[in-house]
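J.: Have a look at this prediction, sequence included:
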Amino acid sequence: MKKEIYFVLAFLSVVGGCSDNTSTRVQDSNNSQRVEAPNPISEDKTKQVLDHHWDAFTQNNMEAVMADYTEESVLITPDATFKGLDEIRKNFENAFITFPRDITSFQLNKSVVDRDVAYILWQAKTPTLNLSYATDTFVIRDGKIIRQTYAGVAKD
């Protein structure tokens, strides 16, 4: 129960910091400010990034995985928070050791996209690990993952 609460709180803190309104304030030549129209959020683009990320992750393709992030991206897991490209890369270096490409079977059980938020429920199995329940939530803006949470449960 404690791990479930931690995950919910982590997700709420991530999504709570992401405003639905992506409009920007611009100062014109007369020094007056105007608000530009919000950037439209495309569910199709969110799904495209999610699908690319899942395919890259399950193929252990580091460069393709990292192409989904920016220096401002944040990945929150039960064990640590990874900020920026270098830290996120280290997380995936460890993940690819845990899930070797040729001996890991992945199963995507559920995928949900709502505007700029994507959610997946999945599992993975290797000869030494049975990750029976894993979930990621992504906030995607301008074709990049800006926030991500991950939690998983391994069976003994």
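T.: Perfect, thanks for sending it.
J.: make it CA atoms for all contacts and neighbour counts henceforth
T.: Noted.
J.: Lys125 is in contact with Thr104, correct?
T.: Yes: under the criterion of CA atoms under 8 Å, Thr104 makes contact with Lys125 at 5.6 Å.
J.: take a look at this one as well, against the first:
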Amino acid sequence: MPDLLRDVYTREDKMNRSTIEVFEDHLKLRVEGDLDTDLQRNYSEAVVLLTENSNAQGHDAMRASARRLAEQLPNSKFEFLSKQVSGPYALLVWRAHSDRFNVNGGADTFLIKDGKIQMQTIHYQLVSNKGRPGGLGQQDGRRPARTSDHDPGRTAPGPNIPGHLPSDLE
């Protein structure tokens, strides 16, 4: 098959992938550590990333988010606790254990249309793997550090999502 026809077929085939196919391919590639292939194959170039404290767009936003997560959870092992799909929507509930922090109740949601992830939300709370939530001592009476947009320089109020740690807790 000439390259032009193969390229057209490949584009049409990708657009016809179901929500489950895109979702499972995304998870497989992330487990394998192949972010670039995942972004190219499964994410819209204009993907919207929503977290508690961020509203970002594009592949660069997804790269930054993945980089911050890797910094927060070095040498991590992820477990997928639940996967749900309904029409164009997908939900992943997960936990992770790392050398630095753990996550016990992470949740990502996805909007998948035309064979690509159009929007992703990320929500989790870092818990010290030494038994102290978010790196905070229990004696100070403060709530655990919340995470939202993988930004280790900020602390967020409200529910848990990827990444905020005040610099004094790192």
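T.: All right, it came through fine. In this text, all values refer to a predicted model and were calculated from it rather than measured experimentally.
J.: quick one: stretch 96-107 of structure 2 aligns where in structure 1?
T.: Mapped onto structure 1 using TM-score structural alignment, stretch 96-107 of structure 2 covers residues 124-135.
J.: From one end of the matching stretch to the other, what's the distance?
T.: 11 Å (CA to CA, to the nearest Å).
J.: tell me the centre residue of structure 2?
T.: Ile122 (5.4 Å; CA atoms, centre = their mean).
J.: What helix or strand is the aligned partner of that one in structure 1 located in?
T.: Alignment note (TM-score structural alignment): Ile122 of structure 2 maps to Tyr150 of structure 1. With secondary structure defined by DSSP states H and E, Tyr150 of structure 1 is part of strand 144-155.
J.: That strand: which residues count as buried?
T.: For strand 144-155 of structure 1, the neighbour count (16 or more other CA atoms under 10 Å) marks Lys144, Ile145, Ile146, Arg147, Gln148, Thr149, Tyr150, Ala151, Gly152 as buried.
J.: Could you give the separation of it from the chain centroid?
T.: Counting by CA atoms, centre = their mean, to the nearest Å, strand 144-155 of structure 1 is centred 6 Å from the centre of its parent chain.
J.: And the longest strand anywhere in structure 2 against structure 1, how far off on average?
T.: Across structure 2, the longest stretch assigned as strand under DSSP state E is strand 101-113. Once the two models are superposed, strand 101-113 of structure 2 sits on average 0.5 Å from its counterpart in structure 1 (mean CA distance after the TM-score superposition for structure 1).
J.: got a list of contacts for that strand?
T.: Contacts with strand 101-113 of structure 2, where a contact means CA atoms under 8 Å, 6 or more residues apart in numbering, come from 19, 22, 72-73, 88-97, 117-129, 134, 160-161.
J.: For Val31 of structure 2, pull up the helix or strand it's in.
T.: Short version, using DSSP H and E: Val31 of structure 2 is in helix 19-32.
J.: same thing with Leu5 of structure 2?
T.: Going by DSSP H and E, Leu5 of structure 2 is in helix 3-15.
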